[in-house]
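S.K.: coords please:
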Amino acid sequence: MSDWVLIAVLGTVTLGAVNVLDSHLIGRRLPSLRAFLLPASTFILLLTLVVMFLAPLPVGVSGGTLAAAIASGIIRAISIVLLLNIYRSEEVSWAVPVYHTYPVFVALMAVPFLGESLGLLQWLAIGVMVSGTLLIAIRRNAAGGIRWLGRPLLLLLAAALLNAVADVTGKYALGEISFWNMYWIGSLCLVVMFLGFSLRRSVLREVLALPRLGRLGALMVFNETLAMVGILLVFQAMALGPVSLVSAITGARPIFVFFLALAINRLLPGSLLRVDTGRRAVLLRLAATLLIGIGIALIYLA
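M.R.: Down below sits the predicted model:
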């Protein structure tokens, strides 16, 4: 196995673990989304300042490139806030696969904005991913009938669309700056937005009043450090190997999230929010997750 393949797999698994930990913290351990964002953004800011000191912007970087990088960071931050908000009411093993339909929007935007054309296999991939999204959105009601999670599904698709826009603008910026620069610019945008949303006296009182604050803080530090490691592993894989193949590997993150969430709820029941572990639900979720993963791979490998 090539080095970049192993690095991409490690980065994908790491970020999958971060998704599950985010869901646990937001859905079970903290009283509100703001109470999660305030300490998380504080620690992210410390990590960002270190990276910014070690990897300053190159001399003579253009204003257009800098604007694209900042726009990418702001748009991605909005996308992440939407995703984190969904974690408070929905299962991570449902939310993450739907969120990772964003390569569909990347492919669709590439036609009018980048002058690219889609082949038959890529359109087939879009159809496969849409089918997976519809399948994974199915829920059984109390009477045994089928119901659809309309609003959460629409919010997740909006988050996926924003993430795709961030990728397109970020691709432009990476033509002139390094992925290290993109990391700290994006993180600064994320921190500013998170603190603007969560920096309130009432939120600070909520956090300080939490039981076992030291243990919870250590878990959050571990989670945010893990997130940085996962992102940098993926960036390193992109630097060493073909971007299309690395993207196909990282697009399989929902599959890792599904199995990890399932394993955690088997070993530690109740640690994640309302995960249905019935045989029918598991098989349905697995089929939908695999469809989305196959669709992502087809888009990037076609």
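
S.K.: from here on, contacts and neighbour counts on C-alpha atoms
M.R.: Will do.

S.K.: Within the helices and strands, which one has Arg147?
M.R.: strand 146-148 (DSSP states H and E).

S.K.: In the helix or strand hosting Ala166, which residues are buried?
M.R.: Taking DSSP H and E as the criterion, the element that holds Ala166 is helix 150-173. Of the residues in helix 150-173, 152-153, 155-170, 172-173 count as buried by neighbour count, 16 or more other C-alpha atoms under 10 Å.

S.K.: and it, what does it pack onto?
M.R.: helix 63-87, helix 92-99, helix 102-114 (3 or more C-alpha pairs under 8 Å, 6 or more residues apart in numbering; DSSP states H and E).

S.K.: Swap in 6 Å and give it another go.
M.R.: helix 63-87, helix 102-114 (3 or more C-alpha pairs under 6 Å, 6 or more residues apart in numbering; DSSP states H and E).

S.K.: So which of those is nearest Arg274?
M.R.: Arg274 sits nearest to helix 63-87 of all the helices and strands packed on helix 150-173, at 10.8 Å, using C-alpha to C-alpha.

S.K.: contacts for that closest one?
M.R.: The contact list for helix 63-87, computed with C-alpha atoms under 6 Å, 6 or more residues apart in numbering, reads Ser23, Ala159, Leu162, Asn163, Ala166, Thr169, Gly170, Ala173, Gly186, Cys189, Leu190.

S.K.: and this one, so I can compare the two:
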Amino acid sequence: MNWIIAAVIGYALFSGTNIIDKLFLSRYKTTPLAYYVFAVTPSMLFIPAAIILGLKIPWPLLFIIMGLGVVFIISILLYLKAMQLDDASNIMAVWQLSPVFVLILSHILLGESLTLWSYIGFFLLLLAGFFLSIEHTQGIRIKKAALLVLAACSLSAVYAVAVKYISGTLTPVEILVWSRLATFMATTVIFFTMPKIRREVYDIAKRSYYPYVLIMTLFILGNAGFFLWTYSVAKGSVSIASVLGATQPVFVFILALLLSRFVQELKEDYGRAVLIKKALALLFIIAGLVALNWQV
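M.R.: Down below sits the predicted model:
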């Protein structure tokens, strides 16, 4: 599979997880940390998966993978907090700043460089993200929730570059399994050492079957998307794989638009100005994808 296509499909799947995040946090009014601890619970399934697949513990890279688990948790918690403050499509738009950090770090730490057409595509996609992340009131201002997302962006950039580094030794399947198990171990520690979070998780667990349906859907979409993204990073440029995330807010917007008639929590601003802004951003995304594929 073409690694660019793999990344785009991965981000389409991630958009489904964004919708679930927004729906869960809006409906159950729980803290982001308790929600995340509950959401990571199905990752225990990777324990038998590792045994069945005969995967060996990657001792030389174990500490890097464990560190990635912690970095991933912190970045996700910052993102979830921002998700409580703003529309899902706007949050994911600001997230598009992450590729700038990735571009810088990958060049410094990995010596990665891009072709002219790749740079053109990169900045067209980045422009789409900027275009979606601003709002017009009395001038242009960055939304308050963007501060949390920017902090998450810097951590996600570290995560992406580290995944590119270990992809030279581990396969995408191994990265998926071990990174998810590292995250599961970290959230297990949180669960047993923080009574307040444990009570919140129990409260969620005692509800109807609906939270479990959401979490299992999140588990499937999130891990399938992560596998495709990891494959893209391993086979291609981590900078381009990251900036292709500019497609994600478009997928989020489309999903929210389709589901908002049935799910009250997903209602957003669908006025004419918003639709025009998102349509123009989509044109930038298409132009960026064309530029990237011009030399692939």
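
S.K.: Give me the TM-score for this pair.
M.R.: Aligned and superposed, the two chains score 0.79 in TM-score terms (TM-score structural alignment, normalised by the length of the second structure); 291 aligned residues with a C-alpha RMSD of 3.5 Å.

S.K.: Pick out the most distant pair among the contacts of helix 63-87 of the first structure.
M.R.: Once C-alpha to C-alpha is applied, the contacts of helix 63-87 of the first structure give Ser23 and Ala173 as the farthest pair, at 31.0 Å.

S.K.: rewinding a little: orientation of the helix or strand that the helix holding Ala166 of the first structure is followed by relative to helix 63-87 in degrees?
M.R.: The first helix or strand that comes after helix 150-173 of the first structure along the chain, using DSSP H and E, is helix 179-198. Between helix 179-198 of the first structure and helix 63-87, the angle comes out at 50 degrees (axes from the mean of the first three to the mean of the last three C-alpha atoms, to 10 degrees).

S.K.: List the buried residues in the helix or strand just after helix 179-198 of the first structure.
M.R.: Later in the chain than helix 179-198 of the first structure, the nearest helix or strand by DSSP H and E is helix 201-208. For helix 201-208 of the first structure, burial by neighbour count (16+ other C-alpha under 10 Å) applies to Val203, Val207.

S.K.: Now do the same for Ile55 of the second structure: helix, strand or coil?
M.R.: Rather than Ile, residue 55 of the second structure is Leu. The three-state label given to Leu55 of the second structure by DSSP: H, G, I helix; E, B strand; the rest coil is coil.

S.K.: Return the distance of it relative to Ile65 of the second structure.
M.R.: Leu55 of the second structure is 15 Å from Ile65 of the second structure, where distance means C-alpha to C-alpha, to the nearest Å.

S.K.: same thing with Val238 of the second structure?
M.R.: As judged by C-alpha to C-alpha, Val238 of the second structure and Ile65 of the second structure stand 17 Å apart.

S.K.: Check Met194 of the second structure too.
M.R.: Distance from Met194 of the second structure to Ile65 of the second structure, by C-alpha to C-alpha: 23 Å.

S.K.: Who has more neighbours out of those two?
M.R.: Ile65 (24 against 11; other C-alpha atoms under 10 Å).

S.K.: What lines up with that one in the first structure?
M.R.: In the first structure, Ile65 of the second structure lines up with Ala69, judged by TM-score structural alignment.

S.K.: pretty sure Ala157 of the second structure contacts Leu103?
M.R.: No - Ala157 of the second structure lies out of contact with Leu103 (C-alpha atoms under 6 Å); the separation is 8.5 Å.

S.K.: Now which residue in the second structure aligns to Ala159 of the first structure?
M.R.: So, by TM-score structural alignment, Ala159 of the first structure is matched to Ala152.

S.K.: contacting residues for its match?
M.R.: Ser75, Leu78.

S.K.: Dump the contacts of helix 63-87 of the first structure to CSV, plus distance to Leu45 of the first structure.
M.R.: Shown next, in CSV, are those (distance: C-alpha to C-alpha, whole Å):
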residue, distance to Leu45 of the first structure
Ser23, 21
Ala159, 23
Leu162, 23
Asn163, 21
Ala166, 20
Thr169, 23
Gly170, 20
Ala173, 22
Gly186, 11
Cys189, 10
Leu190, 9
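
S.K.: Looking at the residues you listed, which one is closest to Ser271 of the first structure?
M.R.: Closest to Ser271 of the first structure, out of all of the contacts of helix 63-87 of the first structure and judged by C-alpha to C-alpha, is Ser23, at 9.3 Å.

S.K.: And for the closest one, the neighbour number?
M.R.: 28.

S.K.: check contacts around it.
M.R.: Counted by C-alpha under 6 Å, 6+ apart, Ser23 of the first structure has contacts Tyr87.

S.K.: try 7 Å this time
M.R.: With contact taken as C-alpha atoms under 7 Å, 6 or more residues apart in numbering, Ser23 of the first structure is in contact with Tyr87, Val92, Leu272.

S.K.: and the last one, which of the three is it?
M.R.: What that stands for is Leu272 of the first structure. Classified using three-state DSSP, Leu272 of the first structure is coil.

S.K.: Please name the nearest non-neighbouring residue to it.
M.R.: His24 (5.2 Å; C-alpha to C-alpha, 6 or more residues apart in numbering).

S.K.: In which helix or strand does the one you found reside?
M.R.: Going by DSSP H and E, His24 of the first structure is part of helix 3-24.

S.K.: Report the angle between that helix and helix 63-87.
M.R.: Using the same axes, to 10 degrees: helix 3-24 of the first structure against helix 63-87 is 50 degrees.

S.K.: Name the next helix or strand downstream of helix 3-24 of the first structure, please.
M.R.: Remark: after helix 3-24 of the first structure, the chain's next helix or strand is helix 33-54, criterion DSSP H and E.

S.K.: now that following helix, how far from the chain's geometric center?
M.R.: 17 Å (C-alpha atoms, centre = their mean, to the nearest Å).

S.K.: Please point out which parts of it sit buried.
M.R.: 33-45, 47-48, 51-52.

S.K.: neighbours around Thr250 of the first structure, how many?
M.R.: As a burial measure, Thr250 of the first structure scores 22 neighbours (other C-alpha under 10 Å).

S.K.: what do you get for the one 4 residues further on?
M.R.: One way to gauge burial is a neighbour count; for Pro254 of the first structure, by other C-alpha under 10 Å, it gives 29.

S.K.: do Gly288 of the second structure as well
M.R.: Around Gly288 of the second structure there are 27 residues (other C-alpha under 10 Å).
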